[in-house]
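In: Sequence and computational prediction follow.
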Amino acid sequence: MLWNSRHPGLSCAFCRRNDDCPEKYGKKETYDCGITLHYYCLIMSSGLYQRGKENEGIYGFLPVDIKKELHRATKITCNVCRKRGASIGCTVAKCRKSFHFPCGVAKQCIFQFTGQFASYCWEHKPVQKVAPAAKWANSSHACAVCLESIDTLPSYDVLKSPCCKNTWLHRQCVQYQALSAGMFFFRCTICSNKDEFQQEMLRMGIHVPEKDASWELEENAYQELLQRYQRCDVRKCLCKNGREYAETEGKWDIVLCKYCGSSGTHLACSTLVRCLQDWECPECRAIVHKSGMLFWKYLSSNRKRTGHHESVHSSPKCPRLSSETQKETRNRQMFATRPIADILEDLRSQINLKIITTFNVDKNNIWDGYLKKIRYKDLNPASTICVKFLDHDRQREVDDLENPCNEFFSLLLHNLQNSTLFEGSATSKNLNLDSRALRWGRYFEAGRVFAMSIVHGGRSPGFLSTTLFNCLAYGPEMAEPTIEDVKHFDLLQKIGKIKGSSTLEELKMYVKEYADYLSIAGCLRPVWSLGDKEMLVKDMLTFHVINRVRSPFERFREGLKFLGVLENIQKYPEAFVELFCHRPKKLTSEIFEKLFSIKYSQDKKNRNNQESRIIRFWKEYLGEIEGGKAAASFEEILTFATGDNAVPSISFHPNPTIEFMHADGKIQYRFPTAQMRQNCLKLPMSKTYKAFKESMDFAICNTHIPDRD
């Protein structure tokens, strides 16, 4: 986006004012399309939508759209100044008030700079609910930002912190703090609460820009970080030239602590060889070895030293268990247990039925359609998802032929499962390193799709490896990758040769042969015995499966934080492992009979016998499918009826039902139909089982069903 230098004399095209006050109205700029605008006047206009990319037009708003909005505003009179050009309207549907942005500020309207960018007039603006004023009357308070005295009566100019009981703030002080700190550092000045505080301030009309803090944008803000620590801190330094003497190579090269980086040692002073540079300062070693992260490694090595005496002193709570089993048992005791259905129901309660986000997507280009939607508009993950599929001619399909939400998430997960973001077998995938996808934020979006699919009743992912799930649930430091997590042939060959070494000379030969790779992986070290190969292989696996993809993993984990999914995974790992690491259970005739409830006709006298006959046909048909004697499959029938080829993790909403299609006059229904929005399968009233089976096979097998794993 290009713009000219500021022109203080030019007026904003929306509000017709030439005030240049960034704190109140946003930055005023004259752009290369000849339009002068206040930033807040632009983004808060009710009829303006961001149809371009961030670098297109003016902050993604196309000039042609801005001119249309200006033309629309010329017909609307401001309810404050009585002049035309009021482009902002109250969000409340029944309210007809319109106003300019500066007029709204003067009238104490509320503008929410988040979500749908809602605006509220002076009559319908949100207010803070606090205890009666008498409660605060006998105590004096100060603004938590400027420390000046403040009236403890909530109003437009006085706000109360949602996280601290007795914290009050001036609106103007909070706004200046938000503009200075930015989204990443704006928090309560008393308790440092970020999420709850930001959410309440945004609701009350505080603009929190998505930018770095002002102190980070100063010139040479991080100058001190450019100086590498160069000092030997061991108790007895052996260097004759002093503790601060350092060489780039040799025994006087300084190595820093691998944990804190603020303590160092000469290689010679800590008897380190040149290629082994991992060193822990005494302070960090004392902390780390007492932490839970390394406790089990210490315990395991201690067991090996004690040998058979361990069984004599083993804990009575874990009798006759191996060391690994005892480790798993104690780990499980650290986490709460709860049925997965209850957890998912709680997550689902976040969905706001009053806010709807609509996706218009093409089944053949589902991922790009999803990205296009979220690129131009902030996605509220708690809103109700409404999906409309488009055919190849970009015409909408008939609604009754689709259950859009379930199929939408199923197609997205199928796309991710076969994308370059993951590698491995169909049922055990780890993250793959794709630099382009990382640069474009695809890993974050993948995590967000996982979270939304689970909460909105979609399909459970079911294709992650146990190693990747353990990284999410317990942290990468606790995960232990195995050879099954590696699919690269070259690496498998290297690991196989090192692991298969039968002599120390052979092991040293392979270490020398693969020195380049081991150096890049941070695994290159001298080997003194044949037993060193086990630790070497373990380090190679850790690098390839975990450390190599650490950046994609962090972005993927950030996406999973949506709707509190990651928090619940870490709290209830055993409950979620079935959703992420195992594919849905194989469908059987017994599951199908329990899955569908039958709606019999109310006119039992004439139709009960006919419907009972069709149910017998239905059960016989399911039995033939299970025995492989029918053309259709359980997955195809489920897709035909509900739009999903597997039972979702949170069950169906509504529950699947079976209805009957009786003859309507002269019209005879020969083939089954479905209403996917209601998860309803309608069966034809065939007179013989042969006719019933033929009609079911023909309809289900000839219905377009996306190819899924």
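Out: Yes, it's here.

In: For the rest of this, base every contact and every neighbour count on C-alpha atoms.
Out: Fine.

In: helix or strand for Val511, which one?
Out: Taking DSSP states H and E as the definition, Val511 sits inside helix 504-513.

In: helix or strand right after that helix?
Out: helix 515-521.

In: buried ones in the longest strand along the chain?
Out: In the chain, ranked by residue count with DSSP state E as the criterion, the top strand is strand 352-362. Residues of strand 352-362 classed as buried by neighbour count (16 or more other C-alpha atoms under 10 Å): Phe359, Asn360, Val361, Asp362.

In: helices and strands around that strand, which ones?
Out: helix 366-376, strand 383-390 (3 or more C-alpha pairs under 8 Å, 6 or more residues apart in numbering; DSSP states H and E).

In: now the ones you listed as TSV including distance to Asn415 and mean neighbour count?
Out: Below are those laid out as TSV (distance: least, C-alpha to C-alpha, whole Å; neighbours: other C-alpha atoms under 10 Å):
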stretch	distance to Asn415	mean neighbour count
helix 366-376	7	15
strand 383-390	16	18
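
In: what angle sits between the longest strand of the chain and strand 383-390?
Out: Following axes from the mean of the first three to the mean of the last three C-alpha atoms, to 10 degrees, one obtains 20 degrees for the angle between strand 352-362 and strand 383-390.

In: can you list contacts of strand 352-362?
Out: Residues outside strand 352-362 that contact it (C-alpha atoms under 8 Å, 6 or more residues apart in numbering): 369-370, 373, 379-380, 382-392, 394.

In: could I get the helices and strands packed on strand 352-362 as TSV with distance to His141?
Out: Shown next, in TSV, are the helices and strands packed on strand 352-362 (distance: least, C-alpha to C-alpha, whole Å):
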stretch	distance to His141
helix 366-376	43
strand 383-390	39
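
In: Quick one: closest of those to Thr467.
Out: Thr467 sits nearest to helix 366-376 of all the helices and strands packed on strand 352-362, at 26.1 Å, using C-alpha to C-alpha.

In: how far away is Cys405 from Gln570?
Out: 27 Å (C-alpha to C-alpha, to the nearest Å).

In: same deal with Thr306?
Out: Going from Thr306 to Gln570 by C-alpha to C-alpha gives 34 Å.

In: Put this next to the previous one:
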Amino acid sequence: MTARITIDHSWSATQVKGRLAMLFQGHFVKQAEQKFSFTYLQCVQSSRALFVPDTPSEGWTGEQVLRISEHGALYILSHHDYSETESEGSASETLVSTVDLDTILRAFRQENVDPGLKTHIQVRRTDLLHGALEVVRRPDFCFRATPVISFSGEEPDGHEAPVGEFFRLILLELQHSCVFEGLPGSLFMTCNFTALEERKYYEAGVLIGWSLAQGGPGLCCLHPALYQLHSCTDVKLLSPSLCDWVSRCGIPEICSANSDEMPAIYSRLVKHYIYDRVTKMISQFTEGLNSCGGLWDMVQSHWEVFAPVMTSAPQQPLSLEEFKQLFTISFSTSDAQLRADEEATAGHWETILTLVRDGKAEFSFEDLLTFITGADRLPPLGFPRSISLCFYSQDASMQDVRLPHAASSSLELYLPRGMAGAVDLL
């Protein structure tokens, strides 16, 4: 097998090993516990010569792989059907890494997104989904291009509008469109033949794929299962209307079924409702996802790690430490008094975060995150940089007090200097 492996020198050792695992596992690892190994071949700078570098005593790490590939291409000779005793002591490594979502999406972006390619998009906040679909329908639409967003009627502040906020808002609108139905956060595909003919399921897939390719959120709202009909053990307990509905779903024997047959009926009903009745819609939807660099094929190969991105899988709330790590504080360096006032405010900010953690504020860390960044959860690949905690001075000549504010496009939160106490800042 010959393949091109693109490795970013900013990656960690874990990301390097995960990238190799993702590349090779689809070809060699077919069964549980089955393993394969590989030998690194290093190229001599300014020549075509290859050699097997000495294996470190502790075995190869991702960091060492980066080091030997620093001055040229890295070639990997793969071995499969090797036993552990055969490979032991040789210049090869048995790959046992697991692949995480971060590694998969970073590799996908590196191979599919062109940072130098831009597409300028102007949309109205009151009709974001329609504006986004107009972009997708353009003959020259390319998911690889980075969108540069501007909102109609809003004065530019010197920064591009945040791409993450743009995608979060259009995917929220998409959840209420004709392609999905069900309770918020627990959605199914609709069986809408008009939408199917108009390729709306395809467009929905493209929007989700476009968002993930550009570092935005996933849909995060698909229901992982139907309601728990299997808890019923006796057909006599079902209402006549429910029996009629089950019969119309292609299971007419429901009326005469006994208790032993209920699990099988439930299984067939779930399959019909979730998949069979909307097979064409699902096919069109995944076709749209695959139009973005084969994204759906990648999701299928690593469906477990993509569950939090595609479904309403429970999310752990942000912890105090996770939230604090998102920030860097921009203190003044030239004025001692300003610095003292800023340190006082920063201390009150710390107190407020503790109150949020303890449930003593009227908002959560997720609410704060949305206010500051436009994203209601951490993006799959994180933010492009830290959030800057900045400060401003109140103008004594103004009657109105200027409230804390954020610039989501530049990831900045502004707090007033010299606050008297945490309660005032809160």
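Out: Happy to help now that I have it. Treat the numbers as computed from the prediction; the structure is a model and nothing was measured.

In: Quick TM-score on the pair, please.
Out: After superposition, the two chains reach a TM-score (TM-score structural alignment, normalised by the length of the second structure) of 0.67; 328 aligned residues with a C-alpha RMSD of 3.6 Å.

In: looking at the helices and strands packed on strand 352-362 of the first structure, which is closest to Asp539 of the first structure?
Out: It is, among those and with distance given as C-alpha to C-alpha, helix 366-376, at 35.7 Å.

In: In the second structure, which residue range corresponds to that closest one?
Out: The aligned range for helix 366-376 of the first structure in the second structure is 128-138, by TM-score structural alignment.

In: Please apply the same query to stretch 451-465 of the first structure.
Out: So stretch 451-465 of the first structure sits over residues 209-223 in the second structure, by TM-score structural alignment.

In: And that stretch, end to end?
Out: 19 Å.

In: contacts for that stretch?
Out: 105, 108-109, 112-113, 143-144, 146, 163-164, 167-168, 171, 175, 184-188, 208, 288-292, 295, 308-313, 379-381.

In: Find the residue at the geometric middle of the second structure.
Out: Pro380 (3.3 Å; C-alpha atoms, centre = their mean).

In: What's that one aligned with over in the first structure?
Out: Under TM-score structural alignment, Pro380 of the second structure pairs with Ser649 in the first structure.

In: ok, now Phe306 of the second structure?
Out: Phe306 of the second structure maps onto Phe576 in the first structure, by TM-score structural alignment.

In: Please report the distance of the closest residue to its match other than its chain neighbours from Gly559 of the first structure.
Out: What sits nearest to Phe576 of the first structure in space, not counting adjacent residues and going by C-alpha to C-alpha, 6 or more residues apart in numbering, is Ile569, at 6.0 Å. Per C-alpha to C-alpha, Ile569 of the first structure is found 13 Å from Gly559 of the first structure.

In: do Gly496 of the first structure as well
Out: For Gly496 of the first structure, the distance to Gly559 of the first structure - C-alpha to C-alpha - is 36 Å.

In: neighbour count winner among those two?
Out: Set Gly496 of the first structure next to Gly559 and count neighbours by other C-alpha atoms under 10 Å: Gly559 wins out with 24 against 13.

In: What angle do helix 366-376 and the longest strand of the first structure make with each other?
Out: Orientation check (the same axes, to 10 degrees): strand 352-362 of the first structure against helix 366-376 gives 130 degrees.

In: Distance check, the closest residue to Met310 of the second structure other than its chain neighbours against Leu171 of the second structure.
Out: Leaving aside its sequence neighbours, Met310 of the second structure sits nearest to Cys220 (C-alpha to C-alpha, 6+ apart; 4.6 Å). In this view, Cys220 of the second structure and Leu171 of the second structure are 9 Å apart by C-alpha to C-alpha.

In: Where in the first structure does stretch 267-277 of the second structure align, residue-wise?
Out: Against the first structure, stretch 267-277 of the second structure falls on residues 538-548 (TM-score structural alignment).

In: Number of residues surrounding Ile352 of the second structure?
Out: Neighbours around Ile352 of the second structure, by other C-alpha under 10 Å: 18.

In: What lines up with it in the first structure?
Out: Checking with TM-score structural alignment, Ile352 of the second structure has Tyr621 as its match.

In: Pull up the gap between its match and Lys693 of the first structure, please.
Out: In this view, Tyr621 of the first structure and Lys693 of the first structure are 7 Å apart by C-alpha to C-alpha.

In: Show me whatever sits in contact with both of these two.
Out: Ala630.

In: what does Leu368 of the second structure align to in the first structure?
Out: Structural alignment (TM-score structural alignment) places Leu368 of the second structure against Ile637 in the first structure.

In: where's the closest residue to that match other than its chain neighbours relative to Phe692 of the first structure, distance?
Out: Nearest non-adjacent residue to Ile637 of the first structure, counting by C-alpha to C-alpha, 6+ apart: Ile700, 6.5 Å away. The gap separating Ile700 of the first structure from Phe692 of the first structure is 12 Å, by C-alpha to C-alpha.

In: Which stretches in the second structure count as strands?
Out: Using DSSP E, strands in the second structure cover 36-43, 50-51, 74-80, 92-94, 114-123, 145-151, 180-183, 186-189, 327-329, 387-392, 405-407, 412-416.

In: In the first structure, what range does the second one match?
Out: Residues of the first structure offer no counterpart to strand 50-51 of the second structure, counting by TM-score structural alignment.

In: what's around Lys571 of the first structure, how many residues?
Out: Other residues close to Lys571 of the first structure by other C-alpha under 10 Å number 18.

In: same check, this time on Leu530 of the first structure
Out: 17.

In: Does it touch Lys508 like I think?
Out: No. The pair Leu530 of the first structure / Lys508 is not scored as a contact, 9.2 Å apart, by C-alpha atoms under 8 Å.
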